[in-house]
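1. based on what follows, work out the 3D shape:
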Amino acid sequence: ARYVLEGSVQRAESTLRVTVQLLDAKDGTHLWAETYDRELSAANIFAVQDEITEQVVATIAGVYGVISRARFSEVKEKPTESLDAYECVLKVVSYYSDNWDAAEHARGRDGLERAVESDAGYSEAWAWLCHTYLDEYRFNFNPRPDPLDRALAVARRAVASDSTSQLAHDSLAQTHFFRREFDAFLAEAERAIALNPNNAGILVSQGAYIFQTGDERGIALVRKAMTLDPFHPTWWYFPIARYHFKRGEYEEALAV
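-> All right, here's what the predicted structure looks like:
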């Protein structure tokens, strides 16, 4: 295994301390560590176990988690034409976490189009390609004709390649949202969330769009996502700021 998760458990009366660290087995690099202190009782022992497990998994394995960020630095400097399909996906995710602009969009889109040519069954590559097509529409990045039709086609390919992929259903949900097909959007959003209710990246994307339909339950999803993944990009704050602005809470919006 490339990454090794180690931990220890200590207990003093009713206080439980769990210490966890993540190492890169390739070179022994220490990537992350955290200590969790919880009050423990017979009534909450399983709830505490589940809470800490969810937090650790989201922190290290989320789309913007510790492992992804460690890999980002490995692929960022590599020319797109030298990347394999997985590295193309990873590079696009790294751009979304940091500096997504028209130039990076063009390189990312080209890389993903090559990725699905070389591996037509790679659901995540189809899903991220959908996002780059949506960006032609929502950000006017390197627009080509019919971006929403192309986005719908590749999102459906993502789902067809892996019907259990959250990212595939997430991409299809977002496409329906921008096509103003809101019933289909909500159905796909609920399906994406149900596949893993603790995937912070899915929670924030679907929560933000659910909120834009007028349903304030979306904000609870965004807040949960931010709690699960402390390494999230700064743009995750935007739905919270928009929520306060919509309610006339301008000071709170500015604070966010």
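2. contacts and neighbour counts: CA atoms only from here.
-> OK.
3. and the gap between the residue nearest the centre of the chain and R223?
-> Using CA atoms, centre = their mean, the residue of the chain that lies closest to the mean C-alpha position is G201, 2.4 Å off. Distance from G201 to R223, counting by CA to CA, to the nearest Å: 12 Å.
4. compare with the first, here's sequence two:
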Amino acid sequence: MVVVRALASWQRRSLCATRQRRGAGNELLRQFSLKAIEADPNAQFGYIAMAWSYRNDAVFWHKQENNPDEALKHAAEYADKALQLAPDDANAHYAGARIHTEAGEVEQAIARYDQAIALNPSASNVLAGSASPLLFVGRIDEAIDRIKQAMGIDPFHPDWYHWDMGWALREKNDCEAALTAMRKMSRIPSGAHRMLAGIHACLGNQREAK
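-> You can find the predicted model right below:
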């Protein structure tokens, strides 16, 4: 199935170290997604993948001719189309939730996450991802609980679960536990150092924070 190749290619390349290769993976994701839509325009799968590709453009690799807001607009259109075709598809709601989060539409994001979780409560990535909008509105304990649930479902979960747990515990002012969570990551990505700096500052570790 073409869309499976698309998503598999994106997931594989997203683990690569270089921004260039990850960007190439996103372009390939879009090409395969368009083929999936052409092959079956009444199936939701290609539209979900297209929504992700434009979301990725907005967050990571937006081209100069397409600003992030425009990319998110396209992402939302594809996610909405997927939901029209398959309103009971948890992955369609998940894609919409992520796009609402990136757009700053927090309440809509929470509603989409809740629907996705209701449809597929075993999806650890959806549970962990839902912590972000919950933290934005101060529902810290709920966010921590969902990350813990996600970790319990998938003991081989990716490092970003620890990153989000560190963020949540920092919001709870439990900076010792936040630092412990961050140190569980197998590799600290560049974007996580800002979070680490705040945690060290919270602990009074001025040298490490600097």
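5. picking that back up, hang on, the residue nearest to the centre of structure 1 in a helix?
-> Yes: assessed by DSSP: H, G, I helix; E, B strand; the rest coil, G201 of structure 1 belongs to a helix.
6. can you give me the helices in the stretch 101-250 of structure 1?
-> Along the stretch 101-250 of structure 1, the stretches classed as helices by DSSP state H, counting those that start in this stretch are 102-118, 123-138, 147-161, 166-178, 182-195, 200-212, 217-228, 238-246, 250-255.
7. would JSON lines of the ones you listed with distance to E54 of structure 1 be doable?
-> Below are the helices of the stretch 101-250 of structure 1 laid out as JSON lines (distance: least, CA to CA, whole Å):
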{"stretch": "helix 102-118", "distance to E54 of structure 1": "31"}
{"stretch": "helix 123-138", "distance to E54 of structure 1": "23"}
{"stretch": "helix 147-161", "distance to E54 of structure 1": "26"}
{"stretch": "helix 166-178", "distance to E54 of structure 1": "17"}
{"stretch": "helix 182-195", "distance to E54 of structure 1": "15"}
{"stretch": "helix 200-212", "distance to E54 of structure 1": "10"}
{"stretch": "helix 217-228", "distance to E54 of structure 1": "8"}
{"stretch": "helix 238-246", "distance to E54 of structure 1": "23"}
{"stretch": "helix 250-255", "distance to E54 of structure 1": "28"}
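8. most packed of those helices?
-> Highest mean neighbour count among these (mean count of other CA atoms under 10 Å): helix 166-178, with a mean of 26.
9. residue range for it in structure 2?
-> The alignment of helix 166-178 of structure 1 onto structure 2 (TM-score structural alignment) spans residues 90-102.
10. residues in contact with the matching stretch?
-> Stretch 90-102 of structure 2 is contacted from outside by 44, 48, 51-52, 55, 59, 72, 75-76, 79-80, 82-83, 86, 106, 108-113, 115-117, 119-120, 126, 129, 132-133, using CA atoms under 8 Å, 6 or more residues apart in numbering.
11. and the residue lying closest to E216 of structure 1 once chain neighbours are set aside, what does it touch?
-> Nearest non-adjacent residue to E216 of structure 1, counting by CA to CA, 6 or more residues apart in numbering: I210, 7.6 Å away. I210 of structure 1 makes contact with 186, 216-218, according to CA under 8 Å, 6+ apart.
12. which one of those residues sits closest to D24 of structure 1?
-> Here the nearest of these to D24 of structure 1, counting by CA to CA, is G218; it sits at 35.7 Å.
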